[in-house]
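Visitor: test case, fold it:
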Amino acid sequence: MTNILSVDAPIGNGWRIDEGVRAAAIAEHRIETLRDDLALKKITDFAAALCDAPIALVSIVELSRQTFLSRTGLGPSETPRETSFCAHAMVEDDIMVVPDARLDPRFADNPLVTGELGIRFYAGVPLVSEAGIPLGSLCVIAREPRDGLTDFQRQGLKVLADDVLNRLSDSRASAISRATIADSESRFRTLADSMPQMVWSTLPDGFHDYYNARWYEFTGMPAGSTDGDGWNDIFHPEDQARAWGVWRQSLETGEPYQIEYRLRHRDGTYRWTLGRALPMTDRAGKITRWIGTCTDIHEQKLASEEREVVAQELSHRIKNIFAVIAGLITFAARSRPEFRPIAEDLRHRVTALGRAHDFVRPHSAKSRPDVAQTSLHGLLDALFLPYQAVDAARISVGGADVPIDDRSATPLALLFHELATNATKYGALSNDLGSVTVTSLIDGSDIVLVWQEDGGPKVRQPETLGFGAQLIDLSASRQLGGTVVHDWAEDGLRVVVEVSRAALSRG
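Guide: Got it, this is the predicted structure:
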């Protein structure tokens, strides 16, 4: 204990102790919160019985007083420090025993000895923190002199003193834990209230017990009115059952929660909202809480629906144009029978272009073609129909067929539609002799797609890249995450596209 002795306050045996250090230690242990603690009262009761003494105390010595956290057989809850026996006991290495205070020069004139209390016998066990800082003493007091303590009593008092220190340590740990939790909760609430999203949390069973300020601002609901299951009442009636179903599924499986629904605004209107939630788990993987957000997506939802309407209308008009052109070709061929084979071939090409249009325009879930292409070769065969000759295939597809999904179909169709269009204008399909071979190869986890033109006019690399080349690069690198390389050989363009298999199909 000599490491904390200093030159501030004198004590009875001539040592001095840094009271600033001790005051900090006492505050750190949150000792004041243990005053009249029931567990400590049991300790002083037992100490008094063990030593057959009328008084037992748990005393904490402060700068100007000693405070009794627990007392048996004594009325006052504190006394001045200058009269404290425990101020001396706490700096001892072992139990301090005073057989007769009247004969001890340290205490002979002490008011607690000469006055009404009449202390004669005192025995105190030092209470020292883990850092070696003396805090006070567990003591027993009698009003008549005694020879001392038995070995059994000394051992028992030390055990009880250890229990007191454990209680003080537990109090400190609990206080620190409570302070940490309170600080963490305060930070969370401050962060949540500063977010533009509505933030909420639930217990593991889904009981909603917290919403941030933004939630109440958006909904106009009184604080606490949407706790528990009350949140579902402000969903649009048509969305309530669906929202409940998705939420129950997440609670049962622990899967992330995500759903779009209409939430009633404070002005009475319903606005589209994106709800998300993730579970918080402990080290054992058990869910301890759900943290969720609600994001107002009303404007984005309306804009998306408007774009969908425009896209469908535009697609409808374009397909009508193909149908009108095909009809005009058929009508013209009726008056010129000698052109009927050519007209029939041209009509098939126009009709196939209309079918291919469904693959090269962006789609939503509603506008996607009824017959989905689930393989690379299936998509390419449908896409290349307008460019095939009646008597022979101008574009052949070979190699390994691989599955594709809705995510990759559009960029693939855009890419190969652009290559076929360019080949028709400038490359191998611009004359009657040229042809194109498309080969798909599996290279580990990647797919290599090779576009090879043969028999067309000599080609050369353009000085500048037009929109078509940019579209090819956008489809291959940006949307599919792959690479595209052009080889402008004189005998025919060669394009190599490399993408991962995962980019073509989620499966």
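
Visitor: from now on I want contacts and neighbour counts done on CA atoms only, so please keep to that.
Guide: Fine.

Visitor: burial measure for the residue nearest to residue 273 when sequence neighbours are not counted, as a count.
Guide: Excluding the flanking residues, the one nearest residue 273 by CA to CA, 6 or more residues apart in numbering is residue 296, at 4.6 Å. Counted by other CA atoms under 10 Å, the residues lying close to residue 296 total 20.

Visitor: what's the answer for residue 255, then?
Guide: By other CA under 10 Å, neighbour count at residue 255 equals 14.

Visitor: quick one more, to check against the first:
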Amino acid sequence: MKDSSGVMMIPTAPWPQDTAPDPAKQEDAVRLPLLAGFGLDVLEDDDELQRIVRFAAKLCDAPTSTVSILEERRQWFLARDGIEERETDRSVSFCGHAMLGDTIMVVPDAKEDPRFADNALVTGAPKIRFYAGAPLITSEGAPVGALCIFDSTPRPDGLTEIQEQGLKVLRDAVMRRLHARRRDLVRDAELQRSQEKLGALADSIPDIAWAANAEGEVDFFNQRWYEYTGLDHSTPPDNETARSVFHSDDQEAYVDAWDEALASGQPFEQEFRVRRSDGTWRWMIGRGVPVHDSAGDVTQWFGTLTDIDDGHRLSESRDLLARELSHRIKNIFAVVSGLVLLRARNRPELKDFAEELGEAIRALGRAHDFVRPLGSEKGNELRGLLNVLMAPYGIGEGKQVEVSGVTVKLGKRAATPLALIFHELATNSAKYGALSREEGRVTISLAERGDTVLIDWNETGAPGGKVPERSGFGSTLLDMSVKSQLDGSMEREWGKDGLKVRLSIPAKSLAI
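Guide: Okay, here's the model as predicted:
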């Protein structure tokens, strides 16, 4: 019987002892299909069954014992002891009678039993006179054969009580072995169906799907892999085959990333080029996730390969355009700075203003180059930007400026107002504060308080510490940059050693 999904439903409880088979399952039309479901060919001369028949013969002091299976036309000895023949014709079978009973069938003297007196196995070899057979009945109630012993000498007293009980115990052991074999077949069939479903599912997805064992050796590719690479289906799915279509320039990085994932048991991700069936190289992203057992050990890897070549090339085009724009913007900063100085050359009264404005423009240029560089190393961290902006004053331990504290993510939009803020602070300090004296020092520290980043500017060794009488353009610029562009706040304090400034800026404002 099968359930709605096609899976064989097998009764789990054994057939009750001393109960005759189900009459509805005694006919061959019903019995034989059930018998076929055991797949008994692989159990011929099975070691466990052989031990059972040998013990049955010793227990009953008989020269011969067999596990007999009744098919349509033959009686087949699945296990045997004391007999060379592998089978006999079903028409002469004693076990065919025994399997229909509700208990052990005992024939004290076959020559005196009208059912068997003229049987060829009685009148001829092996000249059976005494027979005892315990019926083999499946959990559904279908008779399939018998565990029997027989002798060429009649036994008027039949079996002893212990022998009869022992034969039933051995009969039950035979059926447990047969049922175990059937469960294995059903389990294998279910596994095969699951694998076929998984294969069909894997073949239906547009990406390449793969699987690897715990050691990282690839053992499965879906249909898409063969279509994409043009490799023959007969080519074994292994690591060597896979890497044969990976670009040589990407092999080392791929292997390093894969080895790292295997060692750590963490998900794998790497971009590399794969040769398509038409010979072109296309960028793909490989991803893999490990499957862990209850002990946490990796038992399997599953993953995909996704063609990202179009997006990769679009990204390269955008990067090329961005670099070109960055180069032109940087040139604009240089041109504007040059124009300011050029225009002020004949206007002495504007010289100081022009120099200050030129320095501010150059600071913007440095900030722009930090977040949108022409090279490959792009900055995205606030301390890095501060190091760039403060570099003209000397950065690091023992220098005039020291930057310390937490790592803070920095976005492109926030870099410009921050460049103006710290350029203004540094310029004022160089004119009037700590940076105007050789022994003066500035410390810039970064800290986090919840979702807010605190940036402290502390000067020591400034001359005089005089508080400005009025707020100038620089102070206005600072307030506007902090409040309007970064949605933050600023506190100033003039001490005897110099200016102290605290900026409180939302982390999300710095990250964009």
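
Visitor: now do the same for the residue nearest to residue 273 of the first structure: its match in the second structure.
Guide: Aligning on TM-score structural alignment places residue 296 of the first structure opposite residue 307 in the second structure.

Visitor: got the contact list for that match?
Guide: Residue 307 of the second structure makes contact with 207, 282-285, according to CA atoms under 8 Å, 6 or more residues apart in numbering.

Visitor: from residue 256 of the second structure, how far off is it?
Guide: 21 Å (CA to CA, to the nearest Å).

Visitor: in the stretch 151-300 of the first structure, which spans are helices?
Guide: 151-194, 213-219, 237-253, 298-335 (DSSP state H, counting those that start in this stretch).

Visitor: give the buried residues for the last one.
Guide: Same thing as helix 298-335 of the first structure. 298, 308, 311-312, 315, 319, 322-323, 325-326, 329-330, 333 (16 or more other CA atoms under 10 Å).

Visitor: that one vs the second structure, mean deviation?
Guide: With the two structures superposed, helix 298-335 of the first structure lies on average 1.0 Å from its match in the second structure, counting by mean CA distance after the TM-score superposition for the first structure.

Visitor: what is that helix packed up against?
Guide: strand 270-281, helix 340-360 (3 or more CA pairs under 8 Å, 6 or more residues apart in numbering; DSSP states H and E).

Visitor: okay, the ones you listed in CSV with mean neighbour count and distance to residue 228 of the first structure next?
Guide: Shown next, in CSV, are these (neighbours: other CA atoms under 10 Å; distance: least, CA to CA, whole Å):
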stretch, mean neighbour count, distance to residue 228 of the first structure
strand 270-281, 18, 16
helix 340-360, 19, 47
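
Visitor: for residue 232 of the first structure, find the nearest of the ones you listed.
Guide: Checking those against residue 232 of the first structure by CA to CA gives strand 270-281 as the closest, at 12.4 Å.

Visitor: which residues of the second structure does the closest one align to?
Guide: Under TM-score structural alignment, the match for strand 270-281 of the first structure is residues 281-292.

Visitor: distance-wise, check the closest residue to residue 222 of the first structure other than its chain neighbours relative to residue 274 of the first structure.
Guide: Using CA to CA, 6+ apart and skipping the chain neighbours, the partner closest in space to residue 222 of the first structure is residue 216 (6.9 Å). According to CA to CA, residue 216 of the first structure and residue 274 of the first structure sit 17 Å apart.

Visitor: ok, residue 324 of the first structure next?
Guide: For residue 324 of the first structure relative to residue 274 of the first structure (CA to CA), the value is 43 Å.

Visitor: please apply the same query to residue 136 of the first structure.
Guide: 60 Å.

Visitor: cool, residue 348 of the first structure as well?
Guide: 46 Å.

Visitor: check residue 79 of the first structure too.
Guide: For residue 79 of the first structure relative to residue 274 of the first structure (CA to CA), the value is 64 Å.

Visitor: is it true that residue 181 of the second structure touches residue 38?
Guide: Yes. At 6.3 Å, residue 181 of the second structure and residue 38 qualify as touching, with contact defined as CA atoms under 8 Å.

Visitor: ignoring the adjacent residues along the chain, who's closest to residue 241 of the second structure?
Guide: Per CA to CA, 6+ apart, closest to residue 241 of the second structure is residue 235, 7.5 Å.

Visitor: what sits against residue 423 of the second structure?
Guide: With CA under 8 Å, 6+ apart, residue 423 of the second structure has these contacts: 360, 363, 389.

Visitor: corresponding residue for the second one in the first structure?
Guide: Pointing back at residue 363 of the second structure there. So residue 363 of the second structure corresponds to residue 352, using TM-score structural alignment.

Visitor: what residues are up against the residue nearest in space to the middle of the second structure?
Guide: Residue closest to the average C-alpha location in the second structure (CA atoms, centre = their mean): residue 289, at 2.2 Å. Counting by CA under 8 Å, 6+ apart, residue 289 of the second structure makes contact with 266-268, 301-303.

Visitor: how about a cut-off of 7 Å?
Guide: The neighbourhood of residue 289 of the second structure, defined by CA atoms under 7 Å, 6 or more residues apart in numbering, consists of 267-268, 301-303.

Visitor: quick check: it vs residue 507 of the second structure, distance?
Guide: From residue 289 of the second structure to residue 507 of the second structure the distance is 33 Å (CA to CA).

Visitor: now residue 185 of the second structure
Guide: In this view, residue 185 of the second structure and residue 507 of the second structure are 62 Å apart by CA to CA.

Visitor: what about the counterpart of residue 222 of the second structure in the first structure, neighbour count?
Guide: Aligned by TM-score structural alignment, residue 222 of the second structure pairs with residue 212 of the first structure. Per other CA under 10 Å, the neighbour tally for residue 212 of the first structure reads 22.

Visitor: go on, residue 113 of the second structure?
Guide: Neighbourhood size, residue 113 of the second structure [other CA under 10 Å]: 12.

Visitor: now swap in residue 122 of the first structure and tell me
Guide: 26.

Visitor: do residue 259 of the first structure as well
Guide: 14.

Visitor: mind checking what it lines up with in the second structure?
Guide: Match for residue 259 of the first structure (TM-score structural alignment): residue 270.
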